[in-house]
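[1] Requesting a structural model of the entry that follows:
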Amino acid sequence: MKKSILLLALLSICINAFATETKLMVRAKAKDAKFVGGSIGGAHVIVRNTLNGQILAEGETTGSTGNTDLIMRSPHERYTQLSDEKTAGFLAIVDIDEPTFVQIEVVSPINKKNAQIHASTQIWLIPGKDILGDGVVVEIPGFVIDILKPNTHQYIPLDAVPDSGLLIEANIVMMCGCPIQKDGLWDSNLMEVKAMVKKDGEAFKEVTLNNPEQNTFKGNLEIEEAGYYQITVYAFNSKTGNTGVEKINYVIRE
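    As a prediction, the model looks like this:
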């Protein structure tokens, strides 16, 4: 038994002796926006050997969302590097002894489950051939939408609903946490934001949500009857094709 353990240990040492440390930078970049970094909690990255499913490296992207002028306002020529040493990323360090086909899986943003996107790509890693700089950039489409009012499963008396209607309020940001506002860099004038409302499982009304202040979208829903209601808030930018959705349920009672 001891000999078997010793042989396995020696075999492991021999294998590792031929393995070469290889670095791979992975970044998550929001569609039509910047990199996913610490300000929104980062993205979770898994580098996996496609042959046997072994996880070679795993961790979160950390750092800033990047240089706004460079990423969003400047024309990009071939080989233009969009990141710098402060830009969010995850540096995977793997030991491989032969070219290895890997899958890079990204879950982003890691702390916003209602808006999470699971994106992936595949590449070959070659021993000792580091992939740095911008590295592998995985695009994360969508918007982070949080419905603030009404609250999930909130019970609201019918006589407490104002004559102006029930306030629907949502907070919406880009997937990197970048702000949305009228005439801003991420311009809400280019976005369609609506609340699709169901009552007792049937289509009820649609309400357009306006953007009175940064990241905040509001509208009023006229309600005259008690029932079980569901609100689906969506954001759509026809210029970029970017979309996002959030749903809640609440109750209007007599």
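[2] rest of the way, CA atoms for contacts and neighbours
    Will do.
[3] distance between stretch 61-70 and the chain's centre?
    Counting by C-alpha atoms, centre = their mean, to the nearest Å, stretch 61-70 is centred 15 Å from the centre of its parent chain.
[4] what residues does that stretch touch?
    Outside of stretch 61-70, the residues within contact range by C-alpha atoms under 8 Å, 6 or more residues apart in numbering are 26-28, 34-39, 42-45, 82-84, 86-90, 176.
[5] Stretch 237-251 too?
    Stretch 237-251 is touched from outside by 31-32, 114-115, 141-147, 150-156, 190-192, 226-236, with contacts defined as C-alpha under 8 Å, 6+ apart.
[6] coming back round to it: only whichever of the contacts of stretch 61-70 are buried, select them in PyMOL.
    To isolate the buried subset of the contacts of stretch 61-70 in PyMOL, counting by 16 or more other C-alpha atoms under 10 Å, use the following:
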select buried, resi 26+27+28+34+35+36+37+38+42+43+44+45+82+83+87+88+89+90+176
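[7] so of the contacts of stretch 61-70, which ones are in strands?
    Counting by DSSP state E, the contacts of stretch 61-70 place 26-28, 44-45, 90 in strands.
[8] now the helices: where do they sit in the chain?
    With DSSP state H as the criterion, the chain has helices at 2-18, 68.
[9] quick revisit: what's the closest of the ones in strands among the contacts of stretch 61-70 to L6?
    V45 (35.0 Å; C-alpha to C-alpha).
[10] another one to check against the first:
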Amino acid sequence: MIKQVYKILSLAMLLSLSVTAWATPTKVVVRAKAKDAKFIGSSVGGAMIIIRDATTGEILAKGMTKGSTGNTGLIMRKAHERYQSIVDDRTAKFEATIDIKVPTFVTIQVMAPYNKKQATITAQTQVWLIPGKDIAGEGIIVEIPGFIIDILAPQTHAFTSLGKTKNQINIVANVVMMCGCTISKGGLWDGDKMEAKALIKRNGESYKTVELKLGKQVNTFEGVLKTTETGLYEITVYVYDARTGNTGVDKVNVVIGK
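    Model prediction:
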């Protein structure tokens, strides 16, 4: 009896080892790159990467990109030849090792920048993973379009008195590229060549449009809403770059009294 149990256990172990041997560790590197800018890494909170079996939906790997935004000169200023990489050892990435037995069709979902929910874009691509055939080096690069916009003034649900503000409300928005890269006057990302406006609603109805211009501080766009009317105001700030098609939006609601 003991011998039979021993044989069964031995057979089970052999089968387990055999099944395990079928699964081959396969490395996958995924990066999120801001459109017309650099890579989305630790400095802006990273990008969430989820790799799923495209057939079953099973999550095979997930995690955040970590690392730097990359080499500005290499990414933004130099011409690139075929097969020439635009990343270095510090450039942000997510790296996973997935055990697969057969060629597996996967969906790679990227949510970035993950810590800025009002600006987060979800993009995805699909690829076949072949057992033992790593997708390393530069890896799979998924582009993330847009801008990160945060309205700094007026503050959310602020109660503002027209008497104290002399019938004008200052609008200030912080705007950066999706990688956190700086927007400035005449810079690599030139704010003077971008369109920025605040669309104003009063009591649910379209009211005014205010043009925003670059402020003294980098990454800021500013404008003034002039009004003599009290009410519930919704301010939607957008930035648009016609050269790239990049867009971004943020909203705030304020109450204006006498």
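[11] Superposing both, give me the TM-score.
    Here the TM-score for the pair of chains, by TM-score structural alignment, normalised by the length of the first structure, is 0.94; 250 aligned residues with a C-alpha RMSD of 1.8 Å.
[12] quick one on the thing from earlier: I'd like the helices of the first structure as TSV, with mean neighbour count and distance to V207 of the first structure appended.
    Shown next, in TSV, are these (neighbours: other C-alpha atoms under 10 Å; distance: least, C-alpha to C-alpha, whole Å):
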stretch	mean neighbour count	distance to V207 of the first structure
helix 2-18	11	61
helix 68	14	33
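[13] rewinding a little: I'd like to know which of the contacts of stretch 237-251 of the first structure are buried.
    Using 16+ other C-alpha under 10 Å, the buried ones in the contacts of stretch 237-251 of the first structure are 31-32, 115, 141-147, 150, 156, 191, 226-236.
[14] equivalent range in the second structure for stretch 20-30 of the first structure?
    Using TM-score structural alignment, stretch 20-30 of the first structure corresponds to residues 24-34 of the second structure.
[15] and what of stretch 46-61 of the first structure?
    Taking TM-score structural alignment, stretch 46-61 of the first structure hits residues 50-65 over in the second structure.
[16] that older thread, nearest to L166 of the first structure, of the helices of the first structure?
    helix 68 (37.6 Å).
[17] With the second structure overlaid, report how far that closest one is off on average.
    Comparison of helix 68 of the first structure with the second structure after fitting gives an average deviation of 0.1 Å (mean C-alpha distance after the TM-score superposition for the first structure).
[18] re earlier: with distance to G53 of the first structure added, can I get the helices of the first structure in a markdown table?
    Below are the helices of the first structure laid out as a markdown table (distance: least, C-alpha to C-alpha, whole Å):
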| stretch | distance to G53 of the first structure |
| --- | --- |
| helix 2-18 | 19 |
| helix 68 | 37 |
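[19] D163 of the first structure is nearest to which of those helices?
    Per C-alpha to C-alpha, nearest to D163 of the first structure of the helices of the first structure: helix 68, 43.6 Å.
[20] counterpart of P127 of the first structure in the second structure?
    Superposed on the second structure with TM-score structural alignment, P127 of the first structure falls opposite P131.
[21] Quick one: residues contacting V47 of the first structure.
    Contacts of V47 of the first structure by C-alpha under 8 Å, 6+ apart are 55-58, 92, 102-105.
[22] Which residue, neighbours along the chain excluded, lies closest to it?
    Distance criterion C-alpha to C-alpha, 6 or more residues apart in numbering; nearest residue to V47 of the first structure, sequence neighbours excluded, is I104 at 4.7 Å.
[23] neighbours of that neighbour, just the number please.
    22 (other C-alpha atoms under 10 Å).
[24] Ok, E229 of the second structure next?
    Neighbours around E229 of the second structure, by other C-alpha under 10 Å: 12.
[25] That one -> the first structure?
    So, by TM-score structural alignment, E229 of the second structure is matched to E225.
[26] right, and its match touches P157 too?
    No - the pair E225 of the first structure / P157 is not scored as a contact, 10.2 Å apart, by C-alpha atoms under 8 Å.
[27] which neighbours do these two share?
    I252.
[28] distance of I140 of the second structure from V30 of the second structure?
    Going from I140 of the second structure to V30 of the second structure by C-alpha to C-alpha, to the nearest Å gives 5 Å.
[29] One more: G257 of the second structure?
    Distance, G257 of the second structure to V30 of the second structure, using C-alpha to C-alpha: 51 Å.
[30] Kindly report the same for P103 of the second structure.
    Separation of P103 of the second structure from V30 of the second structure (C-alpha to C-alpha) stands at 18 Å.
[31] same question, G146 of the second structure
    Counting by C-alpha to C-alpha, the gap from G146 of the second structure to V30 of the second structure is 19 Å.
[32] same check, this time on A112 of the second structure
    From A112 of the second structure to V30 of the second structure the distance is 13 Å (C-alpha to C-alpha).
[33] Hmm, D134 of the first structure is touching M25, no?
    Yes - between D134 of the first structure and M25 there is a contact under C-alpha under 8 Å: 7.1 Å.
[34] So which bit of the first structure is stretch 110-120 of the second structure matched to?
    Under the alignment (TM-score structural alignment), stretch 110-120 of the second structure falls on residues 106-116 in the first structure.
[35] Same question for the matching stretch: list its buried residues.
    Result for stretch 106-116 of the first structure [16+ other C-alpha under 10 Å]: buried residues 106-110, 112, 115-116.
[36] Same question for stretch 157-167 of the first structure.
    Applying 16+ other C-alpha under 10 Å to stretch 157-167 of the first structure flags 158, 161, 166-167 as buried.
[37] Perfect, I'm done here.
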